[in-house]
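Student: sequence and predicted model, in that order:
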Amino acid sequence: MNREKESIPIFFTIDDGYAPFLGVALSSMLKNASRDYHYEVFVIYQELSRQNREKLASCKTGQSEIHFVRMKEKLEMIQDHISNRLRADYFTLTIYFRLFIPEMFPQFDKGIYLDSDIVVPGDISRLYQTQLGDHLLGAAVDPAVSEIPELERYVRLCVGVDPGKYFNSGVLLMNLRELRKANLAGRFLRMLSRYHFDTIAPDQDYLNALCSGRVTYLSKEWDTMPSVSNKKKPETAIDNGEINYETGVPKLIHYNLFAKPWYYDGIQYEEYFWHYAPDSGFLDEIQNIKASYTDKDRQSDSEHMALIIARGDNSSKNPVTFRIVFTEGKEARL
């Protein structure tokens, strides 16, 4: 007797500007995913053209479905199910999307959230199989913090967590059932309206502050990022256009911050992105994006990175931080 395959829900959130890169993420992920599971992919968007939806839908395989959900409509559906109404400006709340996944999708007890600036050479079902117990999240430590002293100080003094345990929120294995029980959405909305923290990575800082102590730390192979300095060039596992999976290939590569191979040459792990890009349906568009990226754009990236570092350095002087409200007992962890 054939048994119905277990379904794995996977969530992305994008707009038209990121559709080409989601195409690469989807094509790589579904190509390498185990055939023993069924994959329900949810693409939640604010604005996404019909053409881009159709191209992304073409990434579907026999083991997957791709659903498109307009974010505003879905958020409106859950207003009466959150203890605090969604009073904050909608366009502000979109950057916090992943915090609402547990309430938006009550039919699931567990799921994966992924940023779209990734490729997945590994089998995503292996990530889903990670046991969380009563922990709220599975996530990998963010290496950028240890590479930049100003960010390390920000995490310790403002977010109020050990920099060695500060995780990246671009790859999350979510215990949706426990997150609903802990009322993540309600707690977040209350703190957002009450404190207006000056954050560097808004959703990531809230998740780290609220979920501290209830996180299962994933191996960095599930959230491998180029070094911020981009000086450590790894040996490639791609030979003659094929990936050798026996040479320690990362299971998921995350082109975090400004390390985007579609803007820059020489980015660590760029060969994996370009290996999967031809199957995305967006190759010509991606190549045009790279060709049109100017020195002015690159200078802007450098200025924004410097601004992030400067804000991290100055934020410790703020009178209201996550660390202060938790230390003084005004708030409690989930």
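Tutor: Looks like it arrived, so ask away.
Student: only C-alpha atoms for contact and neighbour calcs from this point on.
Tutor: OK.
Student: now tell me what touches stretch 205-213 from outside.
Tutor: Where contact means CA atoms under 8 Å, 6 or more residues apart in numbering, the residues beyond stretch 205-213 that reach it are 99, 136-137, 159-161, 166-167, 169, 188, 199, 322-323, 332-334.
Student: what do you get for stretch 135-150?
Tutor: Identification of contacts with stretch 135-150 by CA under 8 Å, 6+ apart yields 132, 151-152, 155, 163-169, 171-176, 178-179, 211, 214-220, 222-223, 225, 227-228, 309-310, 312-313.
Student: can you rerun that using 6 Å?
Tutor: The list of residues contacting stretch 135-150 from outside it, by CA atoms under 6 Å, 6 or more residues apart in numbering, reads 151-152, 165-168, 172-175, 179, 214-218, 220, 309, 312-313.
Student: okay, and which of these map to strands?
Tutor: Within those, membership in strands is found for Leu172, Leu173, Met174, Val215, Thr216, Tyr217, as judged by DSSP state E.
Student: spatially nearest residue to the fifth one, not counting backbone neighbours?
Tutor: In space, and not counting its chain neighbours, Thr216 is closest to Gly138: 4.6 Å by CA to CA, 6 or more residues apart in numbering.
Student: after the top helix by length along the chain comes which helix or strand?
Tutor: With DSSP state H setting the assignment, residue counts place helix 295-315 as the longest helix in the chain. Taking DSSP states H and E as the definition, the helix or strand that follows helix 295-315 towards the C-terminus is helix 322-327.
Student: okay, buried residues for that following helix please.
Tutor: Along helix 322-327, the positions that meet the burial threshold by neighbour count (16 or more other CA atoms under 10 Å) are Phe322, Arg323, Ile324, Val325, Phe326.
Student: and the residue nearest to Thr216, how far is that from Val155?
Tutor: In this structure, Gly138 and Val155 are 19 Å apart, going by CA to CA, to the nearest Å.
Student: circling back: what about the residue nearest to Thr216, which SS state?
Tutor: strand (DSSP: H, G, I helix; E, B strand; the rest coil).
Student: pull the number of nearby residues for it.
Tutor: The local packing count at Gly138 equals 24, with neighbours defined by other CA atoms under 10 Å.
Student: same thing with Ser227?
Tutor: Other residues within reach of Ser227 by the criterion other CA under 10 Å amount to 17.
Student: hold the first one in mind and look at this next one:
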Amino acid sequence: MNLLFAIDNHVVDQLLTTLYSIVMNTPNQTLNVYVIQKNKLKKTDKIESFCKKMNIRYHPLVLKNALLGDVPVTNRYPETIYYRLLAQDYLPKTIDRILYLDVDILAINDLSPLYRLDLGHFLYAAASHSALTNNVTEPLNKLRLGNYEAESYYNSGVLLFNLTAIRKQVKKVDIVNYISRNKLSLFLPDQDVLNGLYGHQIKKIPDELYNFDARRSPLYYALSNGKWDLDWVIQHTVVLHFCGRDKPWKKDYHNRYAGLYKHYAYRAKRI
């Protein structure tokens, strides 16, 4: 199983927590973990030691030069978030698929069914949280991003890559030009670029299974008429995503799943 992350020095511990959750809940898999980084991470020794103990194959992808020139960045959205858009240019040509994950994620059940998903002609597979917002923002996003063929607006925190198809169709020049034309309209920069250029070539996967927004547990409960309760999530949800500004590694985080995250973080730290 090939996994992809793109991080800077601020979230190394979070990466290890995510990896620990995957190893614990996705059995019988050899994990090849590719980590895109602008410069060699300061805690590389820590990552390598952790991966060795967990039988993970760690592959750092150090990209020293700026990839996309002048792109919108903030403290919340550093330059590294754009790197996943060009991952196919830096990954080994011998692999045909890879699963990208944000590091504010826990994998609490087996990732294998998602990883083996038949992508057909689609470039990517991803989940949309549109049902949680009653589809109110869908027309606005299509207008804002100029992609009227897209079925939905997709969250880029969990993204399965069809690398064979992507290498043929996704080009750096198209991404650079799109950013240049739409810079003032990009609210969630890399995610907007993904949806604006390739939203119509993304296979939709159920977010309640593969990108459960931890902030919105009551909405999932309501949408499912009470089916998707805490017990259901623990048994069926694969990817629990701590979206938004509040993060579970912070002491003042009190979301329903705070204890679950802190447990995995503690166990990873012990490794």
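Tutor: Cool, the structure landed. These numbers come from a predicted model, not from an experiment.
Student: in PyMOL, select just the buried ones from the contacts of stretch 135-150 of structure 1.
Tutor: Here is the PyMOL selection string for the buried members of the contacts of stretch 135-150 of structure 1, based on 16+ other CA under 10 Å:
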select buried, resi 151+152+165+166+167+168+172+173+174+175+179+214+215+216+218+220+309+312+313
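Student: now the strands for the stretch 151-271 of structure 2?
Tutor: Counting by DSSP state E, counting those that start in this stretch, the stretch 151-271 of structure 2 has strands at residues 154-162, 202-205, 212-213, 239-241.
Student: and of those strands, who's closest to Phe50 of structure 2?
Tutor: Each of the strands of the stretch 151-271 of structure 2 was checked against Phe50 of structure 2 via CA to CA, and the shortest separation belongs to strand 239-241, namely 21.7 Å.
Student: now the closest one on structure 1. Mean distance?
Tutor: Relative to structure 1, and after both are superposed, strand 239-241 of structure 2 has an average distance of 0.8 Å to its aligned residues, where the measure is mean CA distance after the TM-score superposition for structure 1.
Student: what span of structure 1 lines up against that strand?
Tutor: Residues 252-254 of structure 1 are where strand 239-241 of structure 2 aligns, with TM-score structural alignment as the criterion.
Student: need the contact partners of that stretch.
Tutor: Under the criterion CA under 6 Å, 6+ apart, external residues in contact with stretch 252-254 of structure 1 comprise Ile118, Val119, Val120, Trp222, Asp223, Thr224, Met225.
Student: most widely separated two among those?
Tutor: Between all members of these, the longest pairwise span (CA to CA) is found for Val120 and Met225 and amounts to 12.2 Å.
Student: quick one, which of the two is more surrounded?
Tutor: Comparing Val120 of structure 1 with Met225 by neighbour count (other CA under 10 Å), the higher total belongs to Val120, at 26 against 23.
Student: in structure 2, what sits opposite that one in the alignment?
Tutor: Val120 of structure 1 is assigned Ala107 in structure 2 as its aligned equivalent, the criterion being TM-score structural alignment.
Student: could you do His135 of structure 1 as well?
Tutor: Residue mapping for His135 of structure 1 onto structure 2 gives Phe122, with TM-score structural alignment as the criterion.
Student: count the neighbours of that match for me.
Tutor: One way to gauge burial is a neighbour count; for Phe122 of structure 2, by other CA under 10 Å, it gives 17.
Student: re earlier: the match of Val120 of structure 1 reaches Ile22, doesn't it?
Tutor: Yes. The pair Ala107 of structure 2 and Ile22 qualifies as a contact (CA atoms under 6 Å) at a distance of 5.3 Å.
Student: Lys168 of structure 2 maps to what in structure 1?
Tutor: Under the alignment (TM-score structural alignment), Lys168 of structure 2 maps onto Lys181 of structure 1.
Student: where in structure 2 does the helix or strand where Pro20 of structure 1 lies fall?
Tutor: In this structure, Pro20 of structure 1 is located in helix 19-32 according to DSSP H and E. Under TM-score structural alignment, the match for helix 19-32 of structure 1 in structure 2 covers residues 12-25.
Student: which position in structure 1 pairs with Lys262 of structure 2?
Tutor: Using TM-score structural alignment, Lys262 of structure 2 lines up with Trp274 in structure 1.
Student: any idea how far its match is from Asp162 of structure 1?
Tutor: 36 Å.
Student: and if you look at Arg50 of structure 1?
Tutor: Going from Arg50 of structure 1 to Asp162 of structure 1 by CA to CA gives 44 Å.
Student: looking at Trp274 and Asp162 of structure 1, which is more packed in?
Tutor: Trp274 (17 against 14).
Student: give me the nearest residue to His32 of structure 1, chain neighbours excluded.
Tutor: Actually, residue 32 of structure 1 is Asn. It isn't His. Leaving out its chain neighbours, the residue that sits closest to Asn32 of structure 1 by CA to CA, 6+ apart is Asp123, at 5.3 Å.
Student: count the neighbours of the aligned partner of Thr224 of structure 1 in structure 2 for me.
Tutor: When structure 2 is aligned by TM-score structural alignment, the residue opposite Thr224 of structure 1 is Phe212. When neighbours are defined as other CA under 10 Å, Phe212 of structure 2 has 24 of them.
Student: got it, and Ile308 of structure 1?
Tutor: Residue neighbour count, defined by other CA under 10 Å, stands at 16 for Ile308 of structure 1.
Student: ditto for Lys181 of structure 1
Tutor: Applying other CA under 10 Å, we find 11 other residues in the vicinity of Lys181 of structure 1.
Student: same check on Arg87 of structure 1?
Tutor: Burial measure for Arg87 of structure 1: 10 neighbouring residues, criterion other CA under 10 Å.
Student: can you list contacts of stretch 143-163 of structure 2?
Tutor: Applying CA under 6 Å, 6+ apart, the set of residues contacting stretch 143-163 of structure 2 is 96-102, 123-128, 142, 191, 196, 199-200.
Student: can you flag the buried ones in these?
Tutor: Among these, those classed as buried by 16+ other CA under 10 Å are 96-102, 123-128, 142, 191, 196, 199-200.
Student: re the thing from before, and the furthest pair within the contacts of stretch 205-213 of structure 1?
Tutor: Every pair of the contacts of stretch 205-213 of structure 1 checked by CA to CA; the farthest is Leu136 and Thr199, at 21.7 Å.
Student: the helices in the stretch 51-200 of structure 2, which residues?
Tutor: Remark: helices assigned in the stretch 51-200 of structure 2 by DSSP state H, counting those that start in this stretch are 112-115, 138-145, 163-169, 172-182, 189-198.
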